[in-house]
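Chemist: Need the 3D shape of this:
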Amino acid sequence: MLKTYLTNIHRPKRLSEIDWENNLTVVNRITISFSNLIDQIFKLLSALQTYLLIHFFEAKSERDDHKIMADLQTGDYDLNHGLQDHDEIDAKIEEIVSSGEKFTDEEFDIADDDNAGDEHARVPDQTDDFSFIGDGHEACDIAQGGLGDCWFLSALSSLAQDLPEDAPLRVKDIAVQRVLQPEFNNSEEAREAGIFKFKFFRLGEWIDVIIDDDLPTRKRARPSDTGEWWVPLVEKAYAKFSGSYEKIQGGNTCWALQELSGGITVELKNLSKGNAQQAAENAAARGISLFKVFYHIQNRALICTSNLGDGGNDVITNGLVHGHAYSLLRIDYVMKNDGETVKLVKIRNPWAQTEWTGEWSDHCPNWEEVSDEEKERIDFAVEDDGGFYMNFEDWIGEFEMFTICMLPRLDPDDEEVASDDEARARDRRVIGTFVPGESSPVDVQELQSSFNEPSMHVQAQLKVDPLYGKPTRFVWIQFLLDSKLKESRYIMFNLYEADDDTPEDQKLSKREIRSLKKVNPILPGGQDGYVIDYYRHNGFMFSLDAPKRYIIVGTTATPEASEEPCKFMIRTVGPQMELAHLE
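Modeler: Purely as a prediction, here's the structure:
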């Protein structure tokens, strides 16, 4: 009623459009009567009052007009969209195992042309020496075969790499056990029934994927040298999870790292020797050592790196394959016999062969200056297994893309692993569903023009308290969508610093959003201003003042017009923070 009434009021011009000169000429006319002057002033004041009244109600009406997402919710680790009934999966496995028959997966046609075609067979028909995991999983078990999924296998290598015995944080161990489910998959009943179970992370929950043991004979990863088949089996499960083997032919390590670990991934891309050196110098100017940053997080994060040189996998320069993904296995200081310390990184090619031939490669004379004890400490060996060392500067200079996945039970400023209960409480989430045309743009063209419209995005409020008394802290935030691998989708995700005048616990108007200071992420870099990015389980790392309140604004759209709803989750992991949706 109020809105209808206001639209019938004579609308004054904007302040900038009022003919002030014509109205104020009366002041300059000596002949004008004092009463006429007063009359003109009252008319102007009346117009100004009406103008302010109209715009007050416009702002209120704009906020009242917000379409509220019916399923908006705020919670912790246990909050999700309920994509799967896990009790139903467990019952299905029990039924298959107790039937005494070999399991055939009717949900995933291995003979489809997008999978193996005619080139497939059950594992017992491909080998007489079969085990799931025999002497323990490790990165060197992973060897890429006839499928172009180096991006997935390099991420798997990062997860499977053994931690040093003195590593205080065992989060990687927990993550890989969750994915591989070795207790069930190593059992005799699983082997006899030909059924295997794995878990992958999607939209905030762990999804069970069941497969049979009918594998491609050519288009798959190779078993380990000791007859372990866990790699080709988990590869098949990931192909089913993603839609087909063809779907995982080429991909992005962001997808694999996030879906294998449930962590928050950020991507540094388009690096070159020049800007990598500049980045190192900029960090040094702020008292930050890039090497120390990577060294500090290596046991609490997964790191993959890619060489994006032209020409594809057929081009190899200094032993590095162009257009290829590698896993980072280790970062360490190595002591030479003369007491000098060098900074080295250990990289692995998922081909399990073809290695770096530059400085500190397997056959480099530099190793003659390192004692046998030091070589043993860092697990150095001259083997054609795809693993190799190189110095830190060469690594930064030779690779153009780095993907860092912070594991979910950790905060980058926190020194301790949280308990299970505390870890669940730290994982703060907002979920809902975008409906194109109602609560999100219908396509990327509309996204460009309407991303700040409150009816076209979700808003959340983030309250950040100090950690260890520091006035600033790193905060990781993730924007997840119900979008599968190679489904094209774009996002707009922005963070604003609230001020004293910013309303609390309610969705802001377009005008209120525009009045706030936008905060750009540290990672990924180059996101100054407003950026439309393609979706890839996008994560962001911010350096935020504390205590402080922030407003998150996120939305998504497809390249072409679509009416298909899209579930989403905004997620942050860490202590001393509160996240809540606004409506």
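Chemist: from here on, contacts and neighbour counts on C-alpha atoms
Modeler: OK.
Chemist: For the stretch 51-200 of the chain, which segments are assigned as helices?
Modeler: Along the stretch 51-200 of the chain, counting by DSSP state H, counting those that start in this stretch, helices occupy 86-99, 123-126, 150-160, 171-180, 182-185, 188-193.
Chemist: deepest of the ones you listed, which one?
Modeler: helix 150-160 (a mean of 28; mean count of other Cα atoms under 10 Å).
Chemist: Let me see the ranges of the strands in the stretch 151-300 of the chain.
Modeler: For the stretch 151-300 of the chain, the strands defined by DSSP state E, counting those that start in this stretch cover 195-202, 205-212, 214-216, 264-268.
Chemist: Now tabulate these in JSON lines and tack on distance to G136 and mean neighbour count.
Modeler: Formatted as JSON lines, the strands of the stretch 151-300 of the chain follow (distance: least, Cα to Cα, whole Å; neighbours: other Cα atoms under 10 Å):
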{"stretch": "strand 195-202", "distance to G136": "17", "mean neighbour count": "22"}
{"stretch": "strand 205-212", "distance to G136": "22", "mean neighbour count": "20"}
{"stretch": "strand 214-216", "distance to G136": "22", "mean neighbour count": "24"}
{"stretch": "strand 264-268", "distance to G136": "27", "mean neighbour count": "25"}
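Chemist: could I get those strands as a markdown table with distance to K507?
Modeler: Converted to a markdown table, these look like this (distance: least, Cα to Cα, whole Å):
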| stretch | distance to K507 |
| --- | --- |
| strand 195-202 | 28 |
| strand 205-212 | 27 |
| strand 214-216 | 51 |
| strand 264-268 | 26 |
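Chemist: Next one: the residue nearest to M406 when sequence neighbours are not counted relative to L328, how far apart?
Modeler: In space, and not counting its chain neighbours, M406 is closest to A301: 4.5 Å by Cα to Cα, 6 or more residues apart in numbering. Distance from A301 to L328, counting by Cα to Cα, to the nearest Å: 10 Å.
Chemist: and for comparison, fold this next one:
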Amino acid sequence: MGCGASQPAPPSPEVNPSEQVKAAPNGAGTMPPVLEEVPVNVMEEAKDRPKTGEEGAFELPESEFEDGRLGVIEAEAVENLRNNLALEEYYCDEDFPAENSSIFFSTCVETGIVWRRPYELQEEPRLFVDGASRRDVVQGALGDCWFLSSCAAVARNPKLIERVIPPDQVLSGDGYTGLIVCRFWRFGEWVLVCVDDRLPTKEGEVIFARSSEPCEFWVALLEKAYAKLHGSYEALGGGQSMDAMVDLTGGLAERFDMEDTPDKKKLYRLLLKASRHGAFITSSRKKDRPWKPLWHDDGDWRMAYKTDDHGLVEGHAYTVTGVARVNHNDMGSICLIRVRNPWANSAEWNGDWCDSDEKWMGVSEEQRKKLGRTALSDGEFWMSYEDFCDQFEEVSICTIGPDFDQDGTVDYVGQVKAIKGEWVKGKSAGGSRNDFEKFATNPQYLLTIEETDSDEESEGTSSVLVAVMQEHRRSHRNMGVKMLQIGLVLYRTDDPERRLPGAHFYYNYEEGSSGTYINFREVLSRLELEPGYYVVIPATFQPECPGHFMVRVYSPKPFSLKRLD
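Modeler: Just a heads-up that it's a prediction; the model follows:
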């Protein structure tokens, strides 16, 4: 974590002596008239994103961003691959071969692995059996529950999964080529990833992710395509669920850390409404013990992470599959959360409201049926919201569109615009406001709000969501892209043609910001803005950190967005 001290203010410009003290736009006290030469006191801070608990013994080294096209292929190239196959020849991916190099980025070597195609494992393999479902997803010997819990979350909308891995691809018989194409949303666009359908197996069983239905293969092949996009299967060990949900939907995701969310009742209302309106939700378990190697001695990640006394797994990501209130005969109204372990086995919560808990006897049969309560050893279970907050470290919510008022529902979007930019070392990588003069050199974007919202509660403002995403596409199989600590700040301006100089920040409060700088892939700020001109400034915490970024702005009312040169 870092922070900076306040800075001496430059001479203030001449002002009207009668100017009155006014409230700071961001609500932080009042903003004194410039005449008194009282500078704005800013102390920016930064923090690192927490480890997930799945990180392996070997951490992927990081490098600066380069081309970012690892694993990505153009549609024309896919057709060329298909057309160049000889009769009865099946596609073999030379860029992601059936070798240990596609499994590991480290020096690990695993013996006894045989790569087999689905038709060699099942008589009638299919990509989907009765569509996609959260119950399809079963984690294998790889520590990528952050990705698989996201797959299970998005599977509540099968059409979205079918957009990612189109269902018209056959795994045997007429038209079969052994070539599989998947789509992922990467830095503002949908890209294609092409793999062959050979899967790593041991003793005739797929060793990584699979479907609960033996002849269904969308889970295993989607995981393989995602592994190629990251360079190897091992590179999927440890990640952020909110990133995976965005990659699968192109939506907006936000993480809520339990320790930083004092109003748990408000969070429950958010989860309840978000769940009812189709949002995708994951959560991750607290990690109290040091992380262990990704690849255990017997080659299975799950053997390195046993369940605790509560039946939960430390450092593990789960899918939130239901949020509900029930009426108990003796206890009254109870807030419950349904959670799914991607292991899809008997590793389940064994505390209050678990499958076998007698408390369910106080809930009417009608309510139990409506909740879809079962007593199966399938990794899915109910628990009280209080226990959920105590046992889980964070919860992430992804919506297809913006949730301006953070009420759990996707709001109407009148416009969405995006602009890509770059922090250039020595030119436009000014860092945070710990140095106002350097901060002023960052790229600046003019946001013009033209109308107010039409509802009575708008009070003459328009709802706006501003997000900044840093470039994250991989360039090399054995090197990850360095994730910068990023943030955004928004100021009001009276001059739409002019960049804000360093002197502006000494005496003007921001209208809003994304908060503490952090090395997340995307940060955002929800705002209620009056019509007028605003300047959006994306920045890294440290100065002179080169990188690429994208500014995304959503609003139900018309607005314009352009770069200030």
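Chemist: Tell me where the longest strand sits in structure 2.
Modeler: Longest strand of structure 2, by residue count under DSSP state E: strand 317-328.
Chemist: quick one: contacts of it?
Modeler: Under the criterion Cα atoms under 8 Å, 6 or more residues apart in numbering, residues 145-146, 149-150, 152-153, 241, 271-272, 275, 280-285, 333-342, 362-364, 367, 371 lie in contact with strand 317-328 of structure 2.
Chemist: Please name the nearest non-neighbouring residue to the residue most central in space within structure 2.
Modeler: When Cα atoms, centre = their mean is applied to structure 2, the residue found nearest the centroid is M242 (1.9 Å). Counting by Cα to Cα, 6+ apart, M242 of structure 2 lies nearest to A253, which is 5.4 Å off, once chain neighbours are set aside.
Chemist: In contact with that neighbour, which residues are there?
Modeler: M242, D243, M245, V246, S396, I397, C398, T399.
Chemist: Could you find which two of the residues you listed are furthest from each other?
Modeler: With distances taken as Cα to Cα, the most widely separated pair in the contacts of A253 of structure 2 is D243 and T399, at 12.3 Å.
Chemist: just to revisit the earlier point, can you list which of the contacts of A253 of structure 2 carry over to structure 1?
Modeler: Retained in structure 1 by both residues aligned by TM-score structural alignment, their matches' Cα atoms under 8 Å are the following of the contacts of A253 of structure 2: M242, M245, V246, S396, I397, C398, T399.
Chemist: Could you list which of the residues you listed belong to helices?
Modeler: M242, M245, V246 (DSSP state H).
Chemist: what's the closest of those residues to I486 of structure 2?
Modeler: Distances from I486 of structure 2 to those, taken by Cα to Cα, are shortest for M242, at 16.3 Å.
Chemist: Under the alignment, what does that closest one map to in structure 1?
Modeler: By TM-score structural alignment, M242 of structure 2 lines up with C254 in structure 1.
Chemist: ok, back up a step: now for the helices of the stretch 51-200 of structure 1, which one comes closest to P559 of structure 1?
Modeler: Per Cα to Cα, nearest to P559 of structure 1 of the helices of the stretch 51-200 of structure 1: helix 150-160, 24.7 Å.
Chemist: give the contact list for the nearest residue to K438 of structure 2 once chain neighbours are set aside.
Modeler: Leaving aside its chain neighbours, K438 of structure 2 sits nearest to G430 (4.5 Å; criterion: Cα to Cα, 6+ apart). G430 of structure 2 is in contact with K438, F439, A440, T441, N442, A539, T540, Q542, P543, E544, counting by Cα under 8 Å, 6+ apart.
Chemist: Which one (most neighbours) among those?
Modeler: Neighbour tally across the contacts of G430 of structure 2 (other Cα atoms under 10 Å): the maximum, 32 neighbours, falls on A539.
Chemist: E355 of structure 1 contacts M390, correct?
Modeler: No - the criterion here is Cα atoms under 8 Å, and E355 of structure 1 misses it with M390 at 10.3 Å.
Chemist: overlap in contacts of those two?
Modeler: Residues touching both E355 of structure 1 and M390 (Cα under 8 Å, 6+ apart): S361.
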